[in-house]
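Trainee: please work out how this folds:
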Amino acid sequence: MEAETTTDTDQTRLWDRAGGWSGVLTAVALLALTRLGQVLMIWWLNAATAEPRPVWERLLVWDAGWFLRVAMDGYPDTYTYDANGVLQGNELAFFPVYPMLIRGGAALGIPPSTAAIAVAWIASVGAAVGLHLLGTSLYNKRAGWALVAICCSAPVSVVMSMAYSESIYLALVAGMLVAAHRKVWWAAGLLGLLTALSRPTGAAAAVALAVAAFLAVRESRREMWKPITAAAVALAGVPLYLGWVALRIGEPTAWFKIQTAGWGTSFDYGSSTLSFLNTTLRTGDGWIPMSVALILLVALAAAGVALFQRPWLPLAVYGVVAMVLVYGQAGFYHSKPRLLLPVLLTLLPAVVAAARARPRVAVLSILAWAAFGLWYGAYLITVWPFTL
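Mentor: Predicted coordinates:
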């Protein structure tokens, strides 16, 4: 099943093709089922831990604290050092869109932690709608629903329930891709800029929009300024934030130094990933490292199958660039499945297969996938002691 192309006559029919309000509400209901299942899994596993904590606290761990500090205290003016003068990571590593939304919620009188969860959950609704429209625009209505169900129940989709930026990023990148596929360039440019200001991998989304703009200009030079402007706006996002950090600190590579100091994140062309896979698959004895290694390998295979199926070129480019950024950087190995969640390209073979299969087969297959994925994510934030 190849991705469909957009024509002038079908641009206005996307809402109808997606099933109208009924279709969109079905997508939101699928999201709600995954989030309810996720919370129940967290509650179930949490009760068996040595030190049970409220489910709410489980959703506010690790990166959530960094986002809350940015939202309430703002960004620091300089580097952060420990008592021995060693450079540490600080809040400047975190892109601004999600913290700004948290601050907006807090300005309305909502407690910051509540605002952080509320923004993530509301954004997840936007992500479900965006994913359904994207799957419908590229393929058909069933593919749209399958994309929502498969993405929102994937391993480590638990971050969509947490005070993390994945929900807002997924909503923005899906919306940008829909707008670009439908040639609504003003929306694509705006969403592309916000995507790029949400996470570093927003650079991959901006490149995808540039490819979509190139294809549109090659197809027709009429009003070519619209796609070109949209691409330029999106491409400016990541450099704008990195440049702002550089000016604030007074050093061009400031953001990269902060990332490396705090999280060991640096682009090493995949050396660390290859080393992790080699060590884990040959001598690893922990099931979490082994599962992460298998997820990385399966994701690569799935991306290869997806590319063989010839998806819409901008989505393919987005997925490939995003995967290069994930696999090519050093950092916590157990964070890589989370970083792969918004890639989407890796999910396309399953989405296409579910859209083609008999409804009963598709439902049972996705339920099996969801049972594992939701349990896996819940395990990582209750039993597994390390950050995602």
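Trainee: all contacts plus neighbour counts: C-alpha atoms, from now on.
Mentor: OK.
Trainee: ok, which stretches of the stretch 51-200 of the chain are helices?
Mentor: 55-58, 63-73, 97-107, 112-138, 141-152, 166-181, 185-196 (DSSP state H, counting those that start in this stretch).
Trainee: swap in the stretch 201-350 of the chain?
Mentor: With DSSP H, counting those that start in this stretch as the criterion, the stretch 201-350 of the chain has helices at 202-219, 225-235, 237-249, 254-263, 271-283, 287-308, 313-327, 336-340, 348-356.
Trainee: nearest to G85, out of those helices?
Mentor: With Cα to Cα as the measure, helix 254-263 is the member of the helices of the stretch 201-350 of the chain nearest G85 (12.1 Å).
Trainee: counting contacts, what elements does that closest one pack onto?
Mentor: Counting contacts by 3 or more Cα pairs under 8 Å, 6 or more residues apart in numbering; DSSP states H and E, helix 254-263 is packed against strand 87-88, helix 237-249, strand 266-267.
Trainee: again, only this time at 7 Å
Mentor: strand 87-88, helix 237-249 (3 or more Cα pairs under 7 Å, 6 or more residues apart in numbering; DSSP states H and E).
Trainee: report all helices and strands that the first one contacts.
Mentor: Other elements packing on strand 87-88 under the criterion 3+ Cα pairs under 7 Å, 6+ apart are strand 80-81, helix 254-263.
Trainee: also this sequence, please, to line up against the first:
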Amino acid sequence: MADHALTQPAPRGWKALPAALRIGILYLVSRAVTTSFLLLAGTLVSPDSRFGQSATLGSFAMGWDAYWYWLIGQEGYPATLPLTDSGEVAENQWAFMPVYPVLAKIVGLPFEAVVWPGAPSWGIGAFLVSIVAGYLACLVLYRMLRMRIDATAATWAALFFASGPLAALFHVGYAESLFLLWLFLSLWVVQRREYGWLYALIPLMGFTRPGVLAFALFLGLYGISRWVRRRREPLPVREIVHIVALGLLAVIVGFSWQVIAGLFTGRPDAYLATELAWRQAAVPGDRFVPFEGFIQGAALWFGRIWGLGEVTGYIVLAASVLALTALLLFEPHVKRLGVEIRLWVASYLVYLLAVFFPQSSVFRLLVPVSPLWGAVAQPRSVAYRIGVLALCLLGQWWWIYNMYALANTAFWTIP
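Mentor: As a prediction, this is how the structure comes out:
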């Protein structure tokens, strides 16, 4: 009887497959669906689309911010900042980090003789980097969530991530896929207390795309959390040293790009002035004040664009902050994901509130909170999970249609 009670039936069929293969199959199916959406979008391009009437997968891959990454791969960064007719700093390459475009250029070198309609060899390299990094990010997300929830829920979470509204990012020349890979690896090694890996992952994150300062905040909050819980969970001196040193490293890396841009151009505010150039169409100005962007955005969207009044915007902003705080503190499915994921999400949202001006890019900039798919996937109802997947695909088509089929240049329709 005891032997029978202790013996569990061996996994069979789908569950018997290695996790890397299961996630790989789901990822490939998801990429096939996204490709079909992009192809459909290519047949529906509007007359005023920036992609023209002959849009292809290659031109989509090279669209929007991918142009700036390609320019970095081709020309590097400007020593003199370009100016608008009014004398303000214009949009330029300094807003984008070097790891992704350089890696895409290297990967694309063997394809220089290959013709991909709408894209040079760099575009092939960017596509390969994005799609491979996306798969690896899905796999690491599964491994990370598997430490807190069961295998079925973790698999569904990875599928939601692979099929989500922003899944087209796995196909185009954006740095998000690569950044998410570094981020998920970083959170996973913190969960495993294997801090040594972070000395390499933090610089990789920091020079792939902005956001490493959020990780610095996360490490600070994580260190405080571990200190408060040190009687229940021992906190050796070795771990204290690592957490403090890595937090300082993340701060240094986070501010280093501003220093590099200033030294290279001879203008100390080169990076901040470049970032502000992207706001000029909505809120002209030449200064950066932390947290001001969301306050301005609330007034702009609810007041000038939607006509609901600036006060309504401020109330909605405050209510959203309170609701997200309550979600991270009290929602049981979120709590089950562990302190590391919850502190990361909180840190990243604070970072966004501090530095970002809300417009249509906010959907893309929220992708780093994707570990929360682990909370969404926990309810066991198959009907519920299929419903979530259907909503993911619906959102994905909506995003692709607006950003690639319509693809006009209004500041509220930019991915």
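Trainee: TM-score for this pair?
Mentor: The TM-score (TM-score structural alignment, normalised by the length of structure 1) is 0.81; 357 aligned residues with a Cα RMSD of 3.0 Å.
Trainee: can you lay out the helices of the stretch 51-200 of structure 1 as CSV showing mean neighbour count and distance to T283 of structure 1?
Mentor: Shown next, in CSV, are the helices of the stretch 51-200 of structure 1 (neighbours: other Cα atoms under 10 Å; distance: least, Cα to Cα, whole Å):
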stretch, mean neighbour count, distance to T283 of structure 1
helix 55-58, 16, 32
helix 63-73, 19, 30
helix 97-107, 21, 39
helix 112-138, 24, 38
helix 141-152, 27, 31
helix 166-181, 27, 32
helix 185-196, 26, 39
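Trainee: so which of these is nearest P289 of structure 1?
Mentor: helix 63-73 (20.7 Å).
Trainee: V369 of structure 2 -> structure 1?
Mentor: With TM-score structural alignment as the criterion, V369 of structure 2 lines up with V343 in structure 1.
Trainee: nearest to L92 of structure 1, of the helices and strands packed on strand 87-88 of structure 1?
Mentor: helix 254-263 (6.9 Å).
Trainee: and the angle from the closest one to helix 237-249?
Mentor: 90 degrees (axes from the mean of the first three to the mean of the last three Cα atoms, to 10 degrees).
Trainee: in helix 254-263 of structure 1, what counts as buried?
Mentor: The neighbour-count check on helix 254-263 of structure 1 (16 or more other Cα atoms under 10 Å) flags A254, W255, F256, K257, I258, Q259, T260, A261, G262 as buried.
Trainee: same list, these, but as JSON lines with distance to V233 of structure 1 please.
Mentor: Putting the buried residues of helix 254-263 of structure 1 into JSON lines (distance: Cα to Cα, whole Å) gives the following:
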{"residue": "A254", "distance to V233 of structure 1": "23"}
{"residue": "W255", "distance to V233 of structure 1": "21"}
{"residue": "F256", "distance to V233 of structure 1": "23"}
{"residue": "K257", "distance to V233 of structure 1": "26"}
{"residue": "I258", "distance to V233 of structure 1": "26"}
{"residue": "Q259", "distance to V233 of structure 1": "25"}
{"residue": "T260", "distance to V233 of structure 1": "28"}
{"residue": "A261", "distance to V233 of structure 1": "30"}
{"residue": "G262", "distance to V233 of structure 1": "30"}
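Trainee: re the thing from before, out of the helices of the stretch 51-200 of structure 1, which is closest to V211 of structure 1?
Mentor: For V211 of structure 1, the closest of those is helix 166-181, at 9.8 Å, according to Cα to Cα.
Trainee: counting contacts, what elements does the closest one pack onto?
Mentor: Here helix 166-181 of structure 1 touches helix 112-138, helix 185-196, helix 202-219, going by 3+ Cα pairs under 7 Å, 6+ apart.
Trainee: circling back to that earlier point, any idea which of the helices and strands packed on strand 87-88 of structure 1 gets closest to L147 of structure 1?
Mentor: With Cα to Cα, the closest approach to L147 of structure 1 among these belongs to helix 254-263: 31.1 Å.
Trainee: before we move on, the earlier item: out of the helices and strands packed on strand 87-88 of structure 1, which is closest to V129 of structure 1?
Mentor: helix 254-263 (32.4 Å).
Trainee: contact partners of the closest one?
Mentor: Helix 254-263 of structure 1 has contacts (Cα atoms under 7 Å, 6 or more residues apart in numbering) with L87, Q88, G89, N90, L92, A93, L242, V245, A246, T265, S266, G331.
Trainee: average offset of that helix relative to structure 2?
Mentor: On superposition with structure 2, the mean distance recorded for helix 254-263 of structure 1 (mean Cα distance after the TM-score superposition for structure 1) is 1.6 Å.
Trainee: stretch 227-235 of structure 1 too?
Mentor: Averaged out, stretch 227-235 of structure 1 is 3.2 Å away (mean Cα distance after the TM-score superposition for structure 1).
Trainee: in structure 1, what range does stretch 264-273 of structure 2 match?
Mentor: Here stretch 264-273 of structure 2 aligns to structure 1 at residues 248-257, judged by TM-score structural alignment.
Trainee: where's that stretch relative to the chain centroid, distance-wise?
Mentor: Distance, stretch centre to chain centre, for stretch 248-257 of structure 1: 25 Å (Cα atoms, centre = their mean, to the nearest Å).
Trainee: ends of that stretch, what's the gap?
Mentor: 14 Å (Cα to Cα, to the nearest Å).
Trainee: what sits against the alignment partner in structure 1 of T80 of structure 2?
Mentor: Using TM-score structural alignment, the partner of T80 of structure 2 in structure 1 is T78. Residues in contact with T78 of structure 1 (Cα under 7 Å, 6+ apart) are R248, I249.
Trainee: from V70 of structure 1, how far off is T78 of structure 1?
Mentor: 14 Å.
Trainee: distance to G105 of structure 1 added to the helices and strands packed on helix 166-181 of structure 1, as JSON lines?
Mentor: Listed next are those as JSON lines, based on distance: least, Cα to Cα, whole Å:
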{"stretch": "helix 112-138", "distance to G105 of structure 1": "5"}
{"stretch": "helix 185-196", "distance to G105 of structure 1": "18"}
{"stretch": "helix 202-219", "distance to G105 of structure 1": "24"}
